[in-house]
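[1] pasting the sequence and the predicted coordinates here, then a few questions.
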Amino acid sequence: MKLMLTGATGFVGSQLLPLLAEQGISVVVVGRTKPAGFASSQFIQADLLAEQSLTEQFQAAGCSHLLHLAWQVEHGKFWSSLDNVAWIYASVRLVDAFARAGGRHVVVAGSCAEYSKSAGPCDEYLTATRADTLYGTAKDATHQLLRHYCAQHQLSLGWARLFLPYGATEDRRKIISALLDALGNKAPLFKVQLHHIRDFIHVSDVARALLTLVKKQAEGSFNVCFGQAISIQQLIELAGRLLQIDTTAFIRASSEQPAQESYLIGNNQRLAALGWSPQITLEQGIKKMISRRPH
């Protein structure tokens, strides 16, 4: 197996590179920026949003598997950015070039944002994909287009719906990092919906899940999630306990008026059937984040 990887310098992709090296998997990175310390012979410089033919470069690379992570994910902007529409076309064009170069298996990062906010654990084949954001809609549209394309061109496709990855290297504006900063008086207080229910998964578990889908040549949709629910209030209380901070006043001051019920948790049994299971609990993950934060 020889793997082609996009999004290698991103939050999830940067966790994958050492994992691939550890397992001795040959990898070729495609993107605008070569990862630090990465050999030039294993890098194809390309702007995936640009109109350029990549088939010849892909043929020369000789990769059998593709893991596509690249997308517009700038915090606070990606939900409604028109770049989401551009990434639909870019993703299909990427897979087409890969197929023309003789590729056999594709894994693409989708999102839990494809789902409607349901009253129970999201199931890959029972829960409706009714996204309420441009980002989620674009991911779902990409999935549908690639599903048909791969079926017509004899490629197997694994679609990985990532829930809420977190970890020490995440954007400091993401919910867990932002809460740790606010609780530690390193950032202003911000409002939250205390009753919202979410499913957080450590980024290292996400990386292992994606690699499992690649190595198993898994086909179909898979929830990449921990599979346990926690409310934002419980998250604040957990972070406070680990920081040894009383969160009573913080919770009272940060609470927004209750909005419509929002429940986003995944069923990970399809992924678990491939031999994967999450290794890092939310408490362990937040402890890791705290230990790596500057004092």
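    Cool, the structure landed.
[2] all contacts plus neighbour counts: C-alpha atoms, from now on.
    OK.
[3] let me know the distance separating Cys150 from Ala138.
    Using C-alpha to C-alpha, to the nearest Å, we find Cys150 at a distance of 18 Å from Ala138.
[4] have a look at the two and say which one is more surrounded.
    When neighbours are counted by other C-alpha atoms under 10 Å, Ala138 comes out ahead of the other of Cys150 and Ala138, with 24 against 19.
[5] tell me the contacts of that one?
    The contact partners of Ala138, taken as C-alpha atoms under 8 Å, 6 or more residues apart in numbering, are Asn84, Val85, Trp87, Ile88.
[6] neighbour-wise, which one of those residues leads?
    When neighbours are counted as other C-alpha under 10 Å, the busiest of those turns out to be Asn84, with 22 neighbours.
[7] ok, and here's another one to check against it:
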Amino acid sequence: MLDHNDKRVLVTGGAGFIGSHTVDLLLASGYSVRVLDNFSSGRQANLPEHKHLDVMQGDIRSREDVSAAMRGITHCLHLAAQVSVSRSVEDPYDSATHNILGALNVMQSAAQAKVTKLVYASSAAVYGVPTQLPLTEESCQQPLSPYGLEKWVDERYAALLASLHNLPSLGLRYFNVYGPRQDPHSSYAGVVARFIDRLLAHQAPIVYGDGHQSRDFIYVGDVARANLTALFSEQCGICNVATGQRINLLELIDLLNHFTGCSLPAQHLPAKAEDIQHSYGDPQRLAEWLSLSPQWTLSEGLSELIQDYRHTIARESASPLKVSA
């Protein structure tokens, strides 16, 4: 058995939203961590200065970058991706180079390096329009977007490489993740970040469709716990990372209005073709395989996130302006 000092974890996309929270938790738990990130959406500021953290700038689409990052690694968490559903619809080729070819680079390199465990980010987008709720890992998978299809393909590759090269892997199907460090102005941002950003700017949150569509929102701290636990578990296959609860977007806006002290109704725009009406996951396998259940309620997570936003706004407002000479 390897102890903490012998375990070295590679986190691709480690400077991003979910990645940086997981890096923090890994370091706090005593592990050595290497981050591979091209910083297209991740930020150096998301990562701490730490003697057990090694940061490499590189791209998962480059075999050389991935191979270099994988040297000496015992466990790999693959999070780097193009995660915007709308961008995958607009440019499916570019999205596939990240989410299929890039993922395959990481998986193949992990197999060659004989890592002890590969954990990779999948998505609830693989399910498409649910034929049943809640969604279990065995539910029908009919993706509606290139992004969802790409994540489904990743799962097939992982299963194949497990068979061909004995690569132990666990794919985590994240539902709607929210929390600090999610840039509301990025094309990757989820609805929670965008709603809060507009409310704090005293602007009506924008909803595509009637707002009655419901989602399963899970706090990023709980996702980081799932990532860490999955890396050092013996479980392989597929597992939902979800709360098992849902809220519709109009109810979410009411809750955010309450926490922000606003009273702004939604501004409605036409629905997007790739959107589904209702989704929430069954977390039973998460509990059985990883002995985990979400620790953060939606109210607790939203309260923490809004507090973080306000601290960020206050800090940026207090920073002296740089004036060119």
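    Done, it's in. What you see is a predicted model; the values in this text were computed from it and never measured.
[8] TM-score for these two?
    Once the chains are overlaid, their TM-score stands at 0.88 when taken by TM-score structural alignment, normalised by the length of structure 1; 289 aligned residues with a C-alpha RMSD of 2.6 Å.
[9] got CSV for the contacts of Ala138 of structure 1, with secondary structure and distance to Phe222 of structure 1 too?
    Conversion of the contacts of Ala138 of structure 1 to CSV gives the following (DSSP: H, G, I helix; E, B strand; the rest coil; distance: C-alpha to C-alpha, whole Å):
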residue, secondary structure, distance to Phe222 of structure 1
Asn84, helix, 21
Val85, helix, 23
Trp87, helix, 21
Ile88, helix, 19
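[10] between those residues, which is closest to Arg173 of structure 1?
    The shortest gap between Arg173 of structure 1 and any of these belongs to Asn84, at 20.4 Å (C-alpha to C-alpha).
[11] which one in structure 2 is aligned with Ile245 of structure 1?
    For Ile245 of structure 1, the aligned position in structure 2 is occupied by Cys262, per TM-score structural alignment.
[12] typo on my end, Glu283 of structure 1
    For Glu283 of structure 1, the aligned residue in structure 2 is Ser299 (criterion: TM-score structural alignment).
[13] what's around that match, how many residues?
    For Ser299 of structure 2, the number of neighbouring residues by other C-alpha under 10 Å comes to 13.
[14] measure it to Leu249 of structure 2 for me?
    14 Å.
[15] ok, Leu77 of structure 2 next?
    If you measure Leu77 of structure 2 against Leu249 of structure 2 using C-alpha to C-alpha, the figure is 31 Å.
[16] so which of these two has more stuff around it?
    Using other C-alpha under 10 Å, the more surrounded residue of Leu77 of structure 2 and Leu249 is Leu77, with 28 against 22.
[17] what does that one correspond to in structure 1?
    In structure 1, the residue paired with Leu77 of structure 2 according to TM-score structural alignment is Leu67.
[18] hang on, that match in a strand?
    Yes - with DSSP: H, G, I helix; E, B strand; the rest coil as the criterion, Leu67 of structure 1 is part of a strand.
[19] mind listing what the match of Glu283 of structure 1 touches?
    Neighbour list for Ser299 of structure 2: Leu255 [criterion: C-alpha under 8 Å, 6+ apart].
[20] please apply the same query to Ser81 of structure 1.
    Residues near Ser81 of structure 1 by C-alpha under 8 Å, 6+ apart: Leu134, Tyr135.
[21] can you rerun that using 7 Å?
    Residues near Ser81 of structure 1 by C-alpha atoms under 7 Å, 6 or more residues apart in numbering: none.
[22] which secondary structure state does it sit in?
    Following three-state DSSP, the label given to Ser81 of structure 1 is coil.
[23] excluding sequence neighbours, find me the nearest residue to Ala80 of structure 2.
    Gly13 (3.9 Å; C-alpha to C-alpha, 6 or more residues apart in numbering).
[24] show me what that neighbour lines up with in structure 1.
    Using TM-score structural alignment as the criterion, the counterpart of Gly13 of structure 2 in structure 1 is Gly7.
[25] next one: Gly171 of structure 2
    That one, Gly171 of structure 2, aligns with Trp159 by TM-score structural alignment.
[26] rewinding a little: tell me how many other residues surround the nearest residue to the match of Ile245 of structure 1 once chain neighbours are set aside.
    Nearest residue to Cys262 of structure 2, sequence neighbours excluded (C-alpha to C-alpha, 6+ apart): Leu199, at 6.9 Å. Residues contacting Leu199 of structure 2 under the criterion other C-alpha under 10 Å number 20.
[27] which one in structure 1 is aligned with Leu199 of structure 2?
    Going residue by residue (TM-score structural alignment), Leu199 of structure 2 aligns to Leu183.
[28] and what of Val106 of structure 2?
    Under the alignment by TM-score structural alignment, Val106 of structure 2 pairs with Leu94 in structure 1.
[29] and its match, that's in a helix?
    Yes - counting by three-state DSSP, Leu94 of structure 1 falls inside a helix.
[30] just to revisit the earlier point, how close does the match of Glu283 of structure 1 sit to Leu228 of structure 2?
    Distance of Ser299 of structure 2 to Leu228 of structure 2, computed by C-alpha to C-alpha: 24 Å.
[31] distance from the chain centre to stretch 108-123 of structure 1, please.
    In terms of C-alpha atoms, centre = their mean, to the nearest Å, the centre of stretch 108-123 of structure 1 is set 12 Å apart from its chain centre.
[32] ok, now which ones touch the residue most central in space within structure 1?
    A centroid search over structure 1 (C-alpha atoms, centre = their mean) returns Leu162, at 4.5 Å, as the residue closest to the centre. Each residue near Leu162 of structure 1 by C-alpha under 7 Å, 6+ apart is listed here: Ala109, Gly110, Ser111, Cys112, Asn223, Val224, Cys225.
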